[in-house]
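Visitor: Here is a sequence with its predicted model. Questions after.
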Amino acid sequence: MQHFKTLSSYLDYLGLPRPEHPMLSVFNSKGDGYLPCPRESSPPITNDCYSISFKKFVEGNLNYGRTKYDFTNGALIFIAPRQVLQWDNSVVFERKGFSINFHEDFLKGTELAHQIKKYGFFSYSVNEALHLSPKEEKQIELIVENIEIEYQNNQDEFSKDIIISQLDTLLKYANRFYERQFLNRKEIASNLLEHFNQHLTEYFESGQLQEKGVPSIEQIADKMNVSQRYLSDILKKETGKTTTEHLQLYLIDEAKNMLLHPQKSVSEVAYELGFEYPQYFSRLFKKKEGISPSAYQQKHSLN
């Protein structure tokens, strides 16, 4: 897979102009009509740059991460360094839109270098991109215009700090808008939780639990074709519980059913549920149920 270490080499590959700054490029188009992708098609590629783009695709397929980009209403897309991109020769998008690309070293020595890693949307698959309302779109456009003005100006000792500040503001607004998007996704969250539990059931019933142990959240997210971070954010926002907590609740529910059989010891139940150490299972059970598994078994065997 081809990898681009510099911003200039990446833009050269795309057929775009060389950047005004060696580590930063800003493209902001306000025209009408349609625009083909600068490079007709591309096999999977990666680079060392962050990208923040707003585009409305008219047709074509852009593969980003696990899935195809198929939105027609436009979305704000965040791409982190070393994420995989691929597109075909049918990609066409509206001329209006922007793209800000900056090398990860552009942030070195700044607070944003640490803060940007906390924004979950940089780890999302493209089908989890941020959709903007017209009002939100205008707010983002104003920030991008400020960045573009500073980018086009003669660079001085204040330029980088001002641009970093504007990027920080843009990301904070994006974070706010993601919160809004999550609040409007009750049905999606419900479906995700249903699929989450369905995958766990299939995993248990196939015997993989005894063979491979408790599945990781990453494994489950991969099976669901979403990113681990997105799955966790959606479920946490809608249910108040993380994916790990949902996994633990599922295991505890299974354990409660198994403990109804008095012939099974607590250790046997723990091992059958994929726990390597029965002591950890007992602590988790008591934490969730307020009673030890042995006491739970004794209590219900007496009823």
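Guide: Cool, the structure landed.

Visitor: contacts, neighbours, all on C-alpha from now
Guide: Noted.

Visitor: Show me where the chain has its helices.
Guide: Using DSSP state H, the helices of the chain run over 7-14, 111-115, 134-152, 159-183, 186-205, 208-212, 217-224, 228-239, 243-258, 266-272, 278-289, 293-302.

Visitor: try this one side by side with the last:
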Amino acid sequence: MSKPESLEDFYRNKFDQVPANLQKDTGHFNVFRVEDCFHKKVSPPVYARRDFYKFSLHRGETIYHYADKSIRVSGTALMFFNPRVPYTVEILSEQKSGYFCIFKEAFFTENIRGSIRDLPMFAPGGKPSYVLNEQQDQHVSQIFEKMLEEIDSDYRFKNDLIRNYVTEMVHYALKIEPSETLHQHNDANSRITAVFNELLDRQFPIESPGQRLAMRSAKDFADQLSVHVNHLNRAIKETTGKTTTGHITERIVSEAKALLKHTNWNISEISYCLGFEEPSHFNNFFRKQADLTPTAFRLY
């Protein structure tokens, strides 16, 4: 799976240019009308992670591929996408209308209690899809129009006002019962397996003694993918014939062997990098998998 789409990638694909101040704008925010983004031939949307948040309102026939799910919507839907979960959007209607906004987490760092990633629609297993009736569509559309009006204004505190509008949209959505119609795909297990493999591979190689694995268990990966661990385990097993833990173990053992052979780091440093609390735990793990202690393998 490809690397996450960056804001630079987004602007190049949609508009053939990147805003001059994008690199300096760590709290970047922008808002668009959907119809303004189809003025030229663009590459088909790719099922991948992005390194920014996106809220979108689409009207018509749409399929949202999100984590291991495909959500089919006829009408208007408000969707919340986050950097931890891969997604793509298929717009099936000829008439393309709606809105979306994109932003980095830093845009909200000091303005939302806790973290934006803790909001219910971004929590592991949370429902990102909110189907709107005509009245709700009008209300959310008005919020987007207010953001569009402010984004180009000279108002000194416009970002504070825009944050308030986005927060209003979040709370308006939370008052609506999330609804989703799952559109079954034969490749759902393959999709979640591919995402799991991408998350696993992204942790390697270990390039410095200070680097440490963040995800070492099936539950760690399930939380990142916003799915139940049993669902992840079943999908991985059905697709590959091996368990989730087996894949993780093989990758850790492979990296351990590379570090033992190609670095001069001591056993404690390698143990730390691979996420073990104590060198003795790493020794026992490696001996069980490789039939040699780490020290013996290094000398072998």
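Guide: Structure received. Quantities reported herein were computed from a predicted structural model and do not represent experimental measurements.

Visitor: Post the TM-score for the overlay when you can.
Guide: The TM-score (TM-score structural alignment, normalised by the length of the second structure) is 0.50; 188 aligned residues with a CA RMSD of 4.1 Å.

Visitor: circling back to that earlier point, now the helices of the first structure in CSV, with mean neighbour count and distance to Gly97 of the first structure?
Guide: Formatted as CSV, the helices of the first structure follow (neighbours: other CA atoms under 10 Å; distance: least, CA to CA, whole Å):
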stretch, mean neighbour count, distance to Gly97 of the first structure
helix 7-14, 17, 17
helix 111-115, 13, 24
helix 134-152, 15, 9
helix 159-183, 16, 15
helix 186-205, 15, 28
helix 208-212, 14, 47
helix 217-224, 16, 31
helix 228-239, 19, 25
helix 243-258, 17, 35
helix 266-272, 19, 54
helix 278-289, 16, 49
helix 293-302, 15, 58
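
Visitor: Please name whichever of these is nearest to Thr67 of the first structure.
Guide: helix 217-224 (11.6 Å; CA to CA).

Visitor: any idea where the strands of the second structure begin and end?
Guide: Taking DSSP state E as the test, the strands found in the second structure are 29-33, 53-66, 69-81, 87-91, 98-103, 129-132.

Visitor: Columns distance to Ser42 of the first structure on top of the helices of the first structure, output as CSV?
Guide: Listed next are the helices of the first structure as CSV, based on distance: least, CA to CA, whole Å:
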stretch, distance to Ser42 of the first structure
helix 7-14, 9
helix 111-115, 29
helix 134-152, 27
helix 159-183, 28
helix 186-205, 32
helix 208-212, 38
helix 217-224, 24
helix 228-239, 26
helix 243-258, 35
helix 266-272, 47
helix 278-289, 49
helix 293-302, 56
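
Visitor: and Ser123 of the first structure, which of these is closest to it?
Guide: Taking these one by one with CA to CA, helix 228-239 is closest: 6.8 Å.

Visitor: middle-most residue in the first structure, spatially?
Guide: With distances taken as CA atoms, centre = their mean, Tyr124 lies nearest the centre of the first structure, 2.3 Å away.

Visitor: Assess the claim that it and Ser232 are in contact.
Guide: No - counting by CA atoms under 8 Å, Tyr124 of the first structure does not reach Ser232; the two are 11.2 Å apart.

Visitor: Report the buried residues of stretch 36-50 of the second structure.
Guide: For stretch 36-50 of the second structure, burial by neighbour count (16 or more other CA atoms under 10 Å) applies to Cys37, Tyr47, Ala48, Arg49, Arg50.

Visitor: what's the span of that stretch, first residue to last?
Guide: For stretch 36-50 of the second structure, the first-to-last residue distance is 21 Å (CA to CA, to the nearest Å).

Visitor: So what touches that stretch?
Guide: 1-6, 13-15, 65, 82-90 (CA atoms under 8 Å, 6 or more residues apart in numbering).

Visitor: Write the ChimeraX selection for whichever of those are buried.
Guide: Selection command for ChimeraX covering only the buried members of the contacts of stretch 36-50 of the second structure, criterion 16+ other CA under 10 Å:
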select :4,5,13,14,15,65,82,83,84,85,86,87,88,89
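
Visitor: residues in contact with the residue lying closest to Val166 of the second structure once chain neighbours are set aside?
Guide: With CA to CA, 6 or more residues apart in numbering as the measure, Ile143 is the residue that lies nearest to Val166 of the second structure, at 7.9 Å, once sequence neighbours are left out. Ile143 of the second structure is in contact with Tyr165, Val166, Met169, counting by CA under 8 Å, 6+ apart.

Visitor: please redo it, this time with the cut-off set to 10 Å
Guide: Glu149, Ile162, Asn164, Tyr165, Val166, Glu168, Met169 (CA atoms under 10 Å, 6 or more residues apart in numbering).

Visitor: Over to Gly125 of the second structure?
Guide: Shown in contact with Gly125 of the second structure (CA under 10 Å, 6+ apart): Ala67, Ala222, Asp223, Gln224, Leu225, Ser226, Val227, His228.

Visitor: want to throw the residues you listed into a markdown table with distance to Ala258 of the second structure?
Guide: Output for these, formatted as a markdown table (distance: CA to CA, whole Å):
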| residue | distance to Ala258 of the second structure |
| --- | --- |
| Ala67 | 32 |
| Ala222 | 27 |
| Asp223 | 28 |
| Gln224 | 27 |
| Leu225 | 28 |
| Ser226 | 31 |
| Val227 | 32 |
| His228 | 32 |
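
Visitor: Make a PyMOL selection of the buried ones in these.
Guide: Buried residues among the contacts of Gly125 of the second structure (16+ other CA under 10 Å), as a PyMOL selection:
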select buried, resi 67+222+223+224+225+226+227
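
Visitor: of the contacts of Gly125 of the second structure, closest to Thr109 of the second structure?
Guide: Closest to Thr109 of the second structure, out of all of these and judged by CA to CA, is Gln224, at 20.3 Å.

Visitor: Hmm, Glu198 and the closest one touching each other?
Guide: No - judged on CA atoms under 10 Å, Gln224 of the second structure makes no contact with Glu198 at a distance of 11.7 Å.

Visitor: so what sits against both of those two?
Guide: With CA under 10 Å, 6+ apart, Gln224 of the second structure and Glu198 have no common neighbours.

Visitor: counterpart of the residue nearest to Val166 of the second structure in the first structure?
Guide: Under the alignment defined by TM-score structural alignment, Ile143 of the second structure is paired with Ile143 of the first structure.
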